[in-house]
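Enquirer: This is the structure alone, sequence omitted:
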């Protein structure tokens, strides 16, 4: 013990013992490994703007740690030249990876600046990453405690445009609204106190439809004053009439293309809900400004860009995009809005995301300050994967909080006289929620002049080396899954052995494979395979689009990945076909110019669009044919793309040509996407519930199908 203590003392005098040096060097290697894995995770998550806030945070943390580790390696006198060069090369590899990632979403580049703001969440993630690498993060200086506010909005390190300050100085006091306070503090009925109600409310949209569509009772269409040359369609005027008669919360879930923007703007006018806040994806905020000029030209709109230097603080309508909301949430919460519209509201379905938390905080602040504000959630695809995608939207609208229904919804449930164990509760609960303001109309029901659309699959054979490689990789993946399945079955007792396929084990094996694929194990997986299939289909899809354009005129070409777009554009250029391009890294002016070229120039026959950057907010109805070169993971994303041409004013049948790689997992994914298309129909349109599992994960089910088919093939041998 004495010798051990002496060794420890000597180590302390030398500043660091030999064992400590070994641990530190191991941590250095581990940190680079952790950063490499995190950079790859971020790269997979970024397919183009908008990038989720949590992914942006991880991107910034990787950049910070690479920068700090590089400086430390350069200053470490314990490293010889060869070791230092090797570490610097590894760090350069990570830096190159995040640089390539930023190319797909150029808004990430601002996070690489030396003066980029580091949020508290980024510091927390940074500390977690360092600890996972065996390093102790430095202590952060304690921040000043935030002043209490109700509801709380973090304003640390946020911007405030000068014109907003001028508005506040011109009118420094917001008049107290005692009606708002009374409404929030009103006593709640107590019969259902103690019951868990949120889960039954969500499930009521699966079990209580009884063939009825999800649409509140709306007033009869009535004339709505509109600018000269513009006229609302009857279904649009119904929502405006409801707002005029006093209704104030809407989940406007009309199918894409039915004019939700105009309905929202004129509903705000009818409710006098000014100032009005509009939150939208970046790609459509300029379109919102244009729609304000068209439908409510007497109202002034201002669009928030960057730090808001050009914001008009005295405008009637403030338009801001999700991606920069964190910088402006402070002053937005204090401006005194009397209405709020959230466009593409399915963007907030993840309640843990920063964007969702900002939206909910702003909504709560508005409801605390204004009596019966106008709150509208706009989305043609409110459900993506699960019925609980409703949760954040309902909370934004003030119908629920984290634990229970609120106000009028709770009172409506009380008035039913039913509890969740009573027969008829689900139907009554569903009706109560719908009456809060769910509006869902289908094109076939309300717009007779919008032609039916169809999706036509175009199977293609992947020939040559690429096709052989993909089929070999798919066979190898299937063989790996079968091997894992056999091992799992063998681990069971001999009595349970059977030749029949154990579907429970199949799902466990598939789930394990999906988890490994998400962790980037380096082996061929479902994500890399689908990416390779997309690359292999690129030239075939472009060839089909080129032929199609010669026969039918203008064609919209959608792809998910930049390299697929690049291949298609190169083929069009080689064939002398003029095209326009819509990508996520374009400035608004370039984007507007390219859209105008496709819409107005008869010589531009094809527009090549990013599925993520151009899937919402565009009107490309000059075309009636669309090519989907790559498959999405959701029917909602595919539908959003098709609805760029299937919109009000389209007078031609719309056909979406979906390019499918035959005899590959591509075909299975297409089937699964189609099966998911019934989700919104079951929950919102009252269609029969043919698929009881509404939360089906396409990626998981694709692997389940691959393994099941492989096992079935073995049984036939």
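Expert: That came in fine, so what should we check first? These numbers were taken from a predicted model, which means no experiment stands behind them. Residues are numbered from 1 along each chain as shown.
Enquirer: Going by C-alpha atoms from here, please, whenever you check contacts or count neighbours.
Expert: Noted.
Enquirer: can you pull out the strands in the stretch 501-650 of the chain?
Expert: 555-559, 579-582, 606-610, 625-628 (DSSP state E, counting those that start in this stretch).
Enquirer: whoops, the chain was the one
Expert: 249-252, 276-280, 301-303, 317-321, 339-343, 374-378, 438-439, 453-460, 555-559, 579-582, 606-610, 625-628, 654-661 (DSSP state E).
Enquirer: export those to CSV and tack on mean neighbour count and distance to residue 204?
Expert: Output for the strands of the chain, formatted as CSV (neighbours: other C-alpha atoms under 10 Å; distance: least, C-alpha to C-alpha, whole Å):
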stretch, mean neighbour count, distance to residue 204
strand 249-252, 25, 17
strand 276-280, 24, 29
strand 301-303, 23, 39
strand 317-321, 24, 33
strand 339-343, 26, 25
strand 374-378, 26, 20
strand 438-439, 22, 14
strand 453-460, 14, 30
strand 555-559, 27, 36
strand 579-582, 21, 41
strand 606-610, 24, 37
strand 625-628, 26, 35
strand 654-661, 24, 34
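Enquirer: And here is the other one:
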């Protein structure tokens, strides 16, 4: 896919334009900060105003960027403020296109209606063929068009054929794979201004960050191979402090990141704790038996990881399921109690009895089924959400209005796009390889609007693969912190001309 973009001239043309436009930022120190825009029905917090002003500088220069504020700090509002400013200035000569995960599309429509009622918004919910109407007709007269990553990929040619004032990629980790069609569609879309919005610009490795920057700032690091050689390998493998400092210096003008600790002093604390669960004897014996078998299999294949990746991943997934509930792997174990489900229920009953409300996440819908059966038996009301849930909003309202004090959510379906500050307890029933996915889930409750201390419990089965997953998370979390969350606050301060000059060194 990358070779195709190079061959078509997309990479060279975008890189040249980016290098030309970035020089306009060199007199940034003399620019007056943009006032809060007309048409925005919200009072921006000081850090949101600074974020909007930074976006305005980029917009005026025709440059893109990455808004990487912590989850729950109002990134959508800052982007809407920019659209309001562009409309008030008569600069929306074509619509602004927002691309988001399917589950977040409706949230953009609600936020726009609430905070930017003067914008003409169109939500694209299906392909033009399915709706029986061309995309151009659907978006005619719109200021803001919201669609999903799936629809952008499926209808790429339709989107590429239309003019756009700008492109906003929400939850931009969805384009982290530069070899995927969704990435290519975002890269090729004709828009002078492109903005990536994400609380997790680095999920797995530094190529996630490169992919986003290559879309919004295509001339910064034009080649993935050179970025790997000059930055990724020295930082990830050797921890080279000079290369790390150089990377931070180069991305600083085009990335804005503020953490909750820096800007939301009124946000109550978040207390996190690991609850270690000891498997009962029958559960333990089943797990150990399968562990020996899968270990022999994986160790025989791991030398050729690429060739056997699927088989190895299947073995790891099997062990993760066994650590939760043996019956997820084989119905013959249906009579074996799930140690983790029992421990969770015991903890949850006490929390609910004290009047608290809880979000409960698992990456396995099968295990959520086990938990549902136990809640039903205990007479505890709950709401449930996974990828197959049709009446998503109704389930959300059941929890919000108090009819259900417990909300069971699959990590994939509810890890983003939800604002559930009614909860003050969060349970993560199984650790996922990627700490960013867990952080996204936890921050459904710990975000602006929360007025209670949020208690986070991660349940980990002792002496199982889950403890290895937690160790892997720690290494990934360390990479994220070293690149983005340095103590100097370099990615949260005001932009200077020296920062801009750093783009050329």
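Expert: Nice, thanks for sending it over. These numbers come from a predicted model, not from an experiment.
Enquirer: Drop the TM-score for these two in here.
Expert: The TM-score (TM-score structural alignment, normalised by the length of the second structure) is 0.77; 434 aligned residues with a C-alpha RMSD of 3.5 Å.
Enquirer: okay if I get the strands of the stretch 501-650 of the first structure as JSON lines plus distance to residue 443 of the first structure?
Expert: Listed next are the strands of the stretch 501-650 of the first structure as JSON lines, based on distance: least, C-alpha to C-alpha, whole Å:
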{"stretch": "strand 555-559", "distance to residue 443 of the first structure": "21"}
{"stretch": "strand 579-582", "distance to residue 443 of the first structure": "27"}
{"stretch": "strand 606-610", "distance to residue 443 of the first structure": "24"}
{"stretch": "strand 625-628", "distance to residue 443 of the first structure": "18"}
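Enquirer: Please identify which of the ones you listed is closest to residue 12 of the first structure.
Expert: Among the strands of the stretch 501-650 of the first structure, strand 606-610 comes nearest to residue 12 of the first structure, with 58.7 Å by C-alpha to C-alpha.
Enquirer: Residue 107 of the second structure is in contact with residue 417, isn't it?
Expert: Yes - applying C-alpha atoms under 8 Å, one finds residue 107 of the second structure in contact with residue 417, separated by 6.8 Å.
Enquirer: Mind checking which of those two has more residues around it?
Expert: Shown here are residue 107 of the second structure and residue 417; by other C-alpha atoms under 10 Å, residue 417 has more neighbours (22 against 16).
Enquirer: dump the residue contacts of the more buried one.
Expert: Residue 417 of the second structure sits next to 103, 104, 107, 444 when contact means C-alpha atoms under 8 Å, 6 or more residues apart in numbering.
Enquirer: if I look at the alignment partner in the first structure of it, how far off is residue 647 of the first structure?
Expert: In the first structure, the residue matched to residue 417 of the second structure (TM-score structural alignment) is residue 617. Using C-alpha to C-alpha, to the nearest Å, residue 617 of the first structure is found at 11 Å from residue 647 of the first structure.
Enquirer: Where in the first structure does stretch 48-55 of the second structure align, residue-wise?
Expert: So stretch 48-55 of the second structure sits over residues 236-243 in the first structure, by TM-score structural alignment.
Enquirer: Touching stretch 101-109 of the second structure from outside, list them.
Expert: 76, 99, 121, 123, 146-150, 170-171, 174, 413, 416-418.
Enquirer: one step back: the contacts of residue 417 of the second structure into CSV, with extra columns for distance to residue 33 of the second structure?
Expert: Formatted as CSV, the contacts of residue 417 of the second structure follow (distance: C-alpha to C-alpha, whole Å):
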residue, distance to residue 33 of the second structure
103, 35
104, 31
107, 29
444, 32
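Enquirer: Kindly supply the ChimeraX command isolating those of these that are buried.
Expert: Here is the ChimeraX command that selects only those of the contacts of residue 417 of the second structure that count as buried (16 or more other C-alpha atoms under 10 Å):
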select :103,104,107,444
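Enquirer: in the first structure, which of the contacts of residue 417 of the second structure remain in contact?
Expert: Among those, the ones still in contact in the first structure (both residues aligned by TM-score structural alignment, their matches' C-alpha atoms under 8 Å) are 103, 104, 107, 444.
Enquirer: Show me which of those is closest to residue 431 of the second structure.
Expert: Of those, the one sitting nearest to residue 431 of the second structure (C-alpha to C-alpha) turns out to be residue 444, at 16.9 Å.
Enquirer: corresponding residue for the closest one in the first structure?
Expert: Under TM-score structural alignment, residue 444 of the second structure pairs with residue 644 in the first structure.
Enquirer: Thought residue 622 was touching its match, still the case?
Expert: No - between residue 644 of the first structure and residue 622 there is no contact under C-alpha under 8 Å: 9.9 Å.
Enquirer: how much space between the residue most central in space within the second structure and residue 394 of the second structure?
Expert: Most central in the second structure under C-alpha atoms, centre = their mean is residue 171, positioned 4.4 Å from the mean C-alpha point. Distance of residue 171 of the second structure to residue 394 of the second structure, given as C-alpha to C-alpha: 24 Å.
Enquirer: same check, this time on residue 476 of the second structure
Expert: Relative to residue 394 of the second structure, and taking C-alpha to C-alpha, residue 476 of the second structure is found at 36 Å.
Enquirer: These two: who's more crowded?
Expert: residue 476 (19 against 12).
Enquirer: can you pull the contacts of the more buried one?
Expert: Residue 476 of the second structure neighbours (C-alpha under 8 Å, 6+ apart): 203, 204, 205, 434, 435.
Enquirer: can you rerun that using 6 Å?
Expert: Contacts for residue 476 of the second structure (C-alpha atoms under 6 Å, 6 or more residues apart in numbering) come out as none.
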